[in-house]
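K.L.:
predicted model follows, preceded by the sequence.
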Amino acid sequence: MVAARDILTIALPKGTLYTNSVKLLGLAGLDTEFMKEPGRQLLLYSEEDAVRFIICRPTDIPTYVEYGAADLGLSGKDTIVEQHKDVYELLDLKYGGCRFVVAVPEDKPKELAYWNQTRVATKFPRIAEEFFLQQGMQMEIIKLHGNIELAPIVGLAEMIVDLVSTGRTLRENKLVPVADVLSSTTRLIANRVSHRLKSGRINPLVERIRQVVEEGGLK
């Protein structure tokens, strides 16, 4: 019987990142066969590995890790930067790639400096603000929770900062990228206290994951 303090808790993202996250952990030696189809279960447990898995929204994972409800978590770099949680970033897992861009209407000027002191709509105000400050630009940041592409069309903002993968949504709304802001991939993060107190369990797993990533195990 494993003591509760020795159980390792890992937070995994629901949605598009789930399958690759489970595959990665399986390749790193954890028992994940029973996790391929989680259904509606949000808490899974591997007795063989003494590992508990929390299945939650990707944007909640840094919070679970910061407060110690999870020892480890798999989270997008964009979420980590935007939320600025006090967690320890261990590895770039090199999947779930996307990028942040500044986009403007296709019939407008493409020089970024032209848009100084205008309004920008985004779901990621911290990332947007830091980017424009680095460019020496003073912008009015308008936070939205969805349909960012609508903002320039209806006059809410002159430009947007948003995640893109294929760029199809931008094209459909007659927007074009004019600057890259940040590239994002999935990262392995740890609770700072857990990383110290459970190093005997965490460090070997991290090294196995690192080896899988370096060998291109998910490609």
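P.N.:
Great, that's in hand.
K.L.:
make it CA atoms for all contacts and neighbour counts henceforth
P.N.:
Fine.
K.L.:
quick one: K14 and C56 touch, right?
P.N.:
Yes. Between K14 and C56 a contact is recorded at 5.6 Å, counting by Cα atoms under 8 Å.
K.L.:
how about stretch 23-33: buried residues?
P.N.:
Residues of stretch 23-33 classed as buried: 23-28, 30-32 (neighbour count, 16 or more other Cα atoms under 10 Å).
K.L.:
against that first model, consider the following:
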Amino acid sequence: MNENIITVALPKGRLADETIELFVSKGITQEGVVDEESRKLVFLDEKHGMRYMLVRNMDVPTYVEHGAADLGIVGLDIVKETAADVYEFMDLGFGACRLCVAGIKDGNSRYRHDMVVATKYPKMTKDFFAKKGIFVETIKLYGSIELAPIVGLSDMIVDLVSTGQTLRKNGLEVIETMLESTARLIGNKSMTRLKHERVKEIIKRLGGI
């Protein structure tokens, strides 16, 4: 395998699509190189010396930190939650969303000690409330987080919000925004010198320094 190939970890779904579209527009890769419908997980663009891996979004920093990928595209929320030891090269400017505390509309929106908060982001949630001097218990959920306060599993939730439509449809409302998140380009800290030069060229093409 060509040692100069740059491997990029992409989260499955919209961020992967937007990343490839951006890379094509900047001449970094060729159109149609990644086909999510094929069920393949690894795609090679030999012409441009690029390889792409489709992984779960929470796993992107792990693949990059441990060297299975040289670069990764992932939301700032994931970078903060995983606290992975990686370079954060640049903000790519797409995939905008907010990480918010939310609760039942017209319910008790005041924070208190020993609240139960359902979330995919237990580390950030505990840190956020700890800075306010509030201890909370977190329950980690991976889907349908909006259901938790409705059925009494939690007092509040912390989750990503884009338009807020899902919250409103389930009788919830945003109480506070914890983080504004966009897609970030992250990198492994132990890349060879040869790959560093290629990565610098990719960053330059993307408009970074």
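P.N.:
That came through, no problem. Only a predicted model underlies this, so the values are computations on that prediction, with no experimental measurement involved.
K.L.:
and the TM-score between them?
P.N.:
In this superposition the chains share a TM-score of 0.91, using TM-score structural alignment, normalised by the length of structure 2; 208 aligned residues with a Cα RMSD of 1.9 Å.
K.L.:
if we can go back for a sec, switch the buried residues of stretch 23-33 of structure 1 over to a markdown table; also include distance to C98 of structure 1 and secondary structure.
P.N.:
Listed next are these as a markdown table, based on distance: Cα to Cα, whole Å; DSSP: H, G, I helix; E, B strand; the rest coil:
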| residue | distance to C98 of structure 1 | secondary structure |
| --- | --- | --- |
| K23 | 20 | helix |
| L24 | 19 | helix |
| L25 | 21 | helix |
| G26 | 24 | helix |
| L27 | 23 | helix |
| A28 | 24 | coil |
| L30 | 27 | coil |
| D31 | 29 | coil |
| T32 | 26 | coil |
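K.L.:
quick check: chain neighbours aside, which residue is closest to the aligned partner of K195 of structure 2 in structure 1?
P.N.:
Here K195 of structure 2 is matched to K198 in structure 1, going by TM-score structural alignment. Nearest non-adjacent residue to K198 of structure 1, counting by Cα to Cα, 6 or more residues apart in numbering: D6, 7.5 Å away.
K.L.:
how about the contacts made by the equivalent of the one you found over in structure 2?
P.N.:
The alignment partner of D6 of structure 1 in structure 2, by TM-score structural alignment, is N4. Listed by Cα atoms under 8 Å, 6 or more residues apart in numbering, the contact set of N4 of structure 2 reads 49, 194-195.
K.L.:
which of the residues you listed sits closest to T182 of structure 2?
P.N.:
K195 (25.4 Å; Cα to Cα).
K.L.:
distance check, that closest one against K189 of structure 2.
P.N.:
Noted for K195 of structure 2: a distance of 11 Å to K189 of structure 2, by Cα to Cα, to the nearest Å.
K.L.:
what's the helix or strand for the closest residue to L99 of structure 2 other than its chain neighbours?
P.N.:
Spatial nearest neighbour of L99 of structure 2, excluding adjacent residues (Cα to Cα, 6+ apart): L160 at 4.4 Å. Secondary structure assignment for L160 of structure 2, by DSSP states H and E: strand 156-161.
K.L.:
tell me which residues are up against that strand.
P.N.:
97-104, 115-121, 125, 145-146, 148-149.
K.L.:
just the buried ones among these, please.
P.N.:
97-104, 116-121, 125, 145-146, 148-149.
K.L.:
so which of the residues you listed sit within strands?
P.N.:
Mapping those onto strands (DSSP state E) picks out 97-104, 116-119.
K.L.:
relative to V136 of structure 2, which of the residues you listed is nearest.
P.N.:
V116 (5.9 Å).
K.L.:
might one say that that closest one is in contact with V136?
P.N.:
Yes. Judged on Cα under 8 Å, V116 of structure 2 makes contact with V136 at a distance of 5.9 Å.
K.L.:
can you give me the angle the strand holding L160 of structure 2 makes with strand 97-104?
P.N.:
Counting by axes from the mean of the first three to the mean of the last three Cα atoms, to 10 degrees, strand 156-161 of structure 2 lies at 150 degrees to strand 97-104.
K.L.:
corresponding residues in structure 1 for strand 156-161 of structure 2?
P.N.:
Residue span in structure 1 matched to strand 156-161 of structure 2, by TM-score structural alignment: 159-164.
K.L.:
distance of the match of K195 of structure 2 relative to I7 of structure 1?
P.N.:
For K198 of structure 1, the distance to I7 of structure 1 - Cα to Cα - is 9 Å.
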